[in-house]
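Colleague: Here is a sequence together with a model predicted from it:
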Amino acid sequence: MKAADFQIDSGAKGAVLRLSGDWTTAGLRRTPEKLNRALDGVQVDRLDIGDLDGFDTAGALVLVQATGKALPASAWKSRPEAGRIYALVEKLERGTAPPPKRPDAITRIFARIGHGFYDVMAEIMLSMVFLGQLILAVGSAAKHPGRIRWAAWVSHVERAGLDAIPIVIATNFFIGAVIAFIGADLLQQFGAQVFAVELIGISVFREFAVVITAVLLAGRSSSAFAAEIGSMKMNQEVDAMRVMGVDPFQALVIPRLAALLIMLPLLTFIAVLAGMLGGLLVSWSQLNLGPAFFIQRIEQNVGIQHLWVGLSKAPVFAIVVAAIGCRQGMAVSGDVESLGRRVTAAVVQAIFAIIFLDAVFALIFLEMGV
């Protein structure tokens, strides 16, 4: 196989491009670069293909790009098959639109900001729509209690609440122990280690028990709600419910909401006991504060009002966690990628909402002096 080659002859009637060798993918090699340099500023008027051996679309594309214009059909009379290949490539190359110009960096930054703002506002709008549908469904359930699916309620109470007890106990036990270690280490420097009991009691009662429990349920139950309802949306089971006259909110959302509304306060109380147990054991081992003394200090100096402050947050956190999980599940489209995005969004939004609402509660209780 002879490599592709060319020669440019200048005459009275204009430049003649003489092709020789194999103008195919295998025979071109470095010919395209040489041809582009040779034809820089040269206008080809005629083509000589008497010594041309092979010709394919790669060779045709090199000619089209190098000459910058369509060669006449008469140039290919001796090789009509090569002329047809050249005409096809030349037509496709001429009809190909140039790539769109990429916007500058500042435009891209503002475009991302605009898209992000639009997505946030759309998410808020859809959440408001979901909230309105949820309120109507709750009102309908309260008006017609005979339609309540008690079996679904009990099932979700077990799965979302009772099955979460071990992880809630373990996590809050270690949280209480960590608070006790920090308090013992800091307060011993000032000879005030006895106040570690108050630190443990107030922090566990008011904040850590309810917040940690809600965050655990956000990662455990909110994601499960989004995945379960989302998979039903993907399989068109939710649409089938509507066709059969079953309200998806009554069948899917209300039981999950009720389950968390019932179980989160109970789990919070269990978390309080686990956290106090962890703090008690560390205080006993590190500060020599016995269980009787620990309980007495909690009763006298902490009081039950801090426990009620923590428990009052639990129903709000339960509604938020369940509603966000179900709302993201209902928003799943027909592909697995959408399901993954919505499950992730359910966990992230639920945790963010818990932290935000906890800060709001802190401000409210501060103004109330509680």
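Modeller: Yep, it's here. Numbering: from 1, shown residues only.

Colleague: can we go C-alpha only for contacts and neighbour counts from here?
Modeller: Will do.

Colleague: how near is the residue lying closest to residue 207 once chain neighbours are set aside to residue 356?
Modeller: In this structure, residue 207 finds its nearest non-sequential neighbour in residue 310, 6.1 Å apart by C-alpha to C-alpha, 6 or more residues apart in numbering. Going from residue 310 to residue 356 by C-alpha to C-alpha, to the nearest Å gives 15 Å.

Colleague: If you count surrounding residues, which of those two has more?
Modeller: Counted by other C-alpha atoms under 10 Å, residue 310 and residue 356 do not tie: residue 310 has more neighbours, with 25 against 12.

Colleague: Pull out the buried residues from the strand or helix carrying the more buried one.
Modeller: Using DSSP states H and E, residue 310 maps to helix 305-330. Going by neighbour count (16 or more other C-alpha atoms under 10 Å), the buried part of helix 305-330 is 306-307, 309-311, 313-330.

Colleague: Wait, residue 157 touches residue 261, no?
Modeller: No. Counting by C-alpha atoms under 8 Å, residue 157 stays clear of residue 261, with 9.3 Å between them.

Colleague: and residue 360, which of the three is it?
Modeller: Counting by DSSP: H, G, I helix; E, B strand; the rest coil, the backbone at residue 360 sits in helix.

Colleague: name the element residue 99 belongs to?
Modeller: Applying DSSP H and E, one finds residue 99 in no helix or strand.

Colleague: what's the distance between it and residue 44?
Modeller: Residue 99 is 27 Å from residue 44, by C-alpha to C-alpha.

Colleague: Settle it for me: which of these two has more neighbours?
Modeller: More crowded of residue 99 and residue 44, by other C-alpha under 10 Å: residue 44, with 19 against 6.

Colleague: Check which element follows the helix or strand hosting residue 166 along the chain.
Modeller: Here residue 166 is covered by helix 165-187, with elements defined by DSSP H and E. Next helix or strand after helix 165-187 toward the C-terminus (DSSP H and E): helix 196-203.

Colleague: I'd like to know which elements whichever helix or strand comes after that following helix is packed against.
Modeller: Toward the C-terminal end, the helix or strand that comes next after helix 196-203 (DSSP H and E) is helix 209-217. For helix 209-217, the elements it packs on are helix 165-187, helix 254-286, helix 305-330, helix 336-368, judged by 3 or more C-alpha pairs under 8 Å, 6 or more residues apart in numbering; DSSP states H and E.

Colleague: here comes the other one, which I'd like you to weigh against the first:
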Amino acid sequence: MIPVDAPGRVEVIAGGGESTVRLEGAWTLTHFATIEPQVQALRAALPERLRLDLDAVSRIDTAGAGLLGVLLGPARLRALLDAQPDLAPERRALLDTVGCAIHDIFAYSPPPYDGFGFVRLLQKTGEAVDAIWCQTRALLGFIGLVLETLARTLLQPRRWRIASLVVQLEQTTLDALPIVSLLSLMVGAVIAFLGATVLNAYGASVFTVDLVSFAFLREFGAVLAAILLAGRTASAFTAQIGAMKANEEIDAIRTLGLDPIEVLVLPRVLALMLGLPMLTFVAMLAGIFGGALVCVLAIGIPPAMFLSLMHTDTPLSYFWVGMSKAPVFAFLIAIIGCLEGFKVTGSAESVGERTTSSVVQAIFMVILIDALAALFFMEMGW
């Protein structure tokens, strides 16, 4: 008689036309370290035709069932279980479920290290290109879904979520005013300092006014505000929607017969498209004010002269060029932030990964669109 708590063991008994795999003792987690070397030693030497003898097994848990799945493989284990009609139902269910499902986890062995050769470089390049293509396709599809939902609800005022829009407008725009203003003012001062340093060598320090006004009206006003919102708001959108996805709140919204795009995405997209032009205008004013302070205090240009030069040398079209980019930036930032939130799989690690991804993608898209817009406006002569 084998004791109930005796460590499990396995042996292959040859006889006649088929061999028997005989299990004995307790196949439990307590004896895992004793059983696992036996299983690994017998795996490669098992004959094709087998029968399974479990009569001497005193106890078995999920660890033992997993080891048996590793020893026999999921297909052979299921076939041998079917050949044993007298097996207890609970033991059959354990072996069939755990032993077959956990096979891949126990039997996994890391791929051999193949160095960093040319083939590996091509593989990584292909994986990166495929990931970029999949992300681009998902982004375009999500843009189409949001535009379709917007068109469907635009003519139905009763479905507008004004309260949610106002809340998002406060969080994305009003709360961002201090940081956008302060950063733009400091950048404007830095640009004026650099411009004055370079232009003073040619006796043309007065053109620092044109440098500051051109830079902030055309480029820096919209870009600085958009980059700040990409880091501040896109990450917030991803974290909020990702947390709801992890807590199954989005499934609850669908269960109530509501559209998550309409409830969660549209208010955020519209709030950012309304708020970023306002922040861009504030950033332009703050940047020009920072440049004006440097011109007045460091170069000696009077405020009246600064305003006069700016009015004379700066076309109004520069202002509209900068403002026209703000809604485009806002739309892309909001779309990317919401899309990455919907990609969260349910863990805290996934929320962190998607939040990081949304910030990186949003900043990259802002700079890319700004570069393309600069080339377009330059070719158009605007």
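Modeller: Great, that's in hand. Since the structure is predicted, the reported quantities are computational estimates derived from the model, not experimental observations.

Colleague: Quick check: TM-score for this pair?
Modeller: Once superposed, the chains reach a TM-score of 0.74 (TM-score structural alignment, normalised by the length of the first structure), with 291 aligned residues with a C-alpha RMSD of 2.5 Å.

Colleague: Now which residue in the second structure aligns to the residue nearest to residue 207 of the first structure?
Modeller: Using TM-score structural alignment as the criterion, residue 310 of the first structure maps onto residue 322 of the second structure.

Colleague: Would you check how far apart that match and residue 270 of the second structure are?
Modeller: In this view, residue 322 of the second structure and residue 270 of the second structure are 19 Å apart by C-alpha to C-alpha.

Colleague: ditto for residue 296 of the second structure
Modeller: From residue 296 of the second structure to residue 270 of the second structure the distance is 40 Å (C-alpha to C-alpha).

Colleague: Of the two, which one has the most company?
Modeller: Between residue 296 of the second structure and residue 270, counting by other C-alpha under 10 Å, residue 270 is the more crowded of the two (19 against 15).

Colleague: hang on, the earlier thing: contacting residues for the residue nearest to residue 207 of the first structure?
Modeller: Residue 310 of the first structure makes contacts with 205-207, 209-210, as judged by C-alpha atoms under 8 Å, 6 or more residues apart in numbering.

Colleague: Can I have the buried ones of the residues you listed as a ChimeraX selection?
Modeller: Of those, the buried ones can be selected in ChimeraX as follows, counting by 16+ other C-alpha under 10 Å:
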select :205,206,207,209,210
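
Colleague: hmm, which of the contacts of residue 310 of the first structure are common to the second structure?
Modeller: For the contacts of residue 310 of the first structure, the contacts that are reproduced in the second structure, applying both residues aligned by TM-score structural alignment, their matches' C-alpha atoms under 8 Å, are 205-207, 209-210.

Colleague: Identify, from the residues you listed, the entry nearest to residue 292 of the first structure.
Modeller: The closest of these to residue 292 of the first structure turns out to be residue 205 (C-alpha to C-alpha; 18.7 Å).

Colleague: Now do the aligned residue in the second structure for that closest one against residue 347 of the second structure, distance only.
Modeller: Alignment note: residue 205 of the first structure maps to residue 217 in the second structure; criterion TM-score structural alignment. As judged by C-alpha to C-alpha, residue 217 of the second structure and residue 347 of the second structure stand 43 Å apart.

Colleague: top strand in the first structure by residue count?
Modeller: The longest strand of the first structure (DSSP state E) is strand 44-55.

Colleague: buried ones in it?
Modeller: 44, 46-49, 52-55.

Colleague: want to throw those into CSV with distance to residue 147 of the first structure?
Modeller: Formatted as CSV, these follow (distance: C-alpha to C-alpha, whole Å):
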residue, distance to residue 147 of the first structure
44, 86
46, 88
47, 86
48, 88
49, 87
52, 85
53, 84
54, 80
55, 78
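
Colleague: which residues of the first structure does the strand or helix carrying residue 165 of the second structure align to?
Modeller: Secondary structure assignment for residue 165 of the second structure, by DSSP H and E: helix 162-172. On the first structure, the counterpart of helix 162-172 of the second structure by TM-score structural alignment is residues 150-160.

Colleague: dump the residue contacts of the residue nearest to residue 323 of the second structure when sequence neighbours are not counted.
Modeller: Nearest residue to residue 323 of the second structure, sequence neighbours excluded (C-alpha to C-alpha, 6+ apart): residue 277, at 6.3 Å. The neighbours of residue 277 of the second structure, taking C-alpha under 8 Å, 6+ apart as the test, are 222, 323, 326-327.

Colleague: What does residue 277 of the second structure correspond to in the first structure?
Modeller: Aligned partner of residue 277 of the second structure by TM-score structural alignment: residue 265.

Colleague: What separation is there between that match and residue 318 of the first structure?
Modeller: For residue 265 of the first structure relative to residue 318 of the first structure (C-alpha to C-alpha), the value is 8 Å.

Colleague: How about residue 107 of the first structure?
Modeller: Distance from residue 107 of the first structure to residue 318 of the first structure, by C-alpha to C-alpha: 42 Å.

Colleague: Check residue 214 of the first structure too.
Modeller: For residue 214 of the first structure, the distance to residue 318 of the first structure - C-alpha to C-alpha - is 7 Å.

Colleague: likewise residue 240 of the first structure?
Modeller: Residue 240 of the first structure is 29 Å from residue 318 of the first structure, by C-alpha to C-alpha.

Colleague: Repeat that for residue 289 of the first structure.
Modeller: Taken as C-alpha to C-alpha, the span from residue 289 of the first structure to residue 318 of the first structure is 36 Å.

Colleague: likewise residue 200 of the first structure?
Modeller: 24 Å.

Colleague: Report the set of residues contacting both of residue 214 and residue 318 of the first structure.
Modeller: residue 264.

Colleague: Tell me which residue is most central in the first structure.
Modeller: Nearest to the mean C-alpha position of the first structure, by C-alpha atoms, centre = their mean, lies residue 341 at 4.1 Å.

Colleague: Show me what that residue aligns to in the second structure.
Modeller: By TM-score structural alignment, residue 341 of the first structure lines up with residue 353.

Colleague: and if you look at residue 243 of the first structure?
Modeller: So, by TM-score structural alignment, residue 243 of the first structure is matched to residue 255.

Colleague: same thing with residue 65 of the first structure?
Modeller: For residue 65 of the first structure, no residue is aligned by TM-score structural alignment.

Colleague: Packing partners of the host helix or strand of residue 65 of the first structure?
Modeller: Counting by DSSP H and E, the element that carries residue 65 of the first structure is helix 57-67. The contact analysis (3+ C-alpha pairs under 8 Å, 6+ apart) places helix 57-67 of the first structure against helix 25-28, helix 31-38, helix 80-95.
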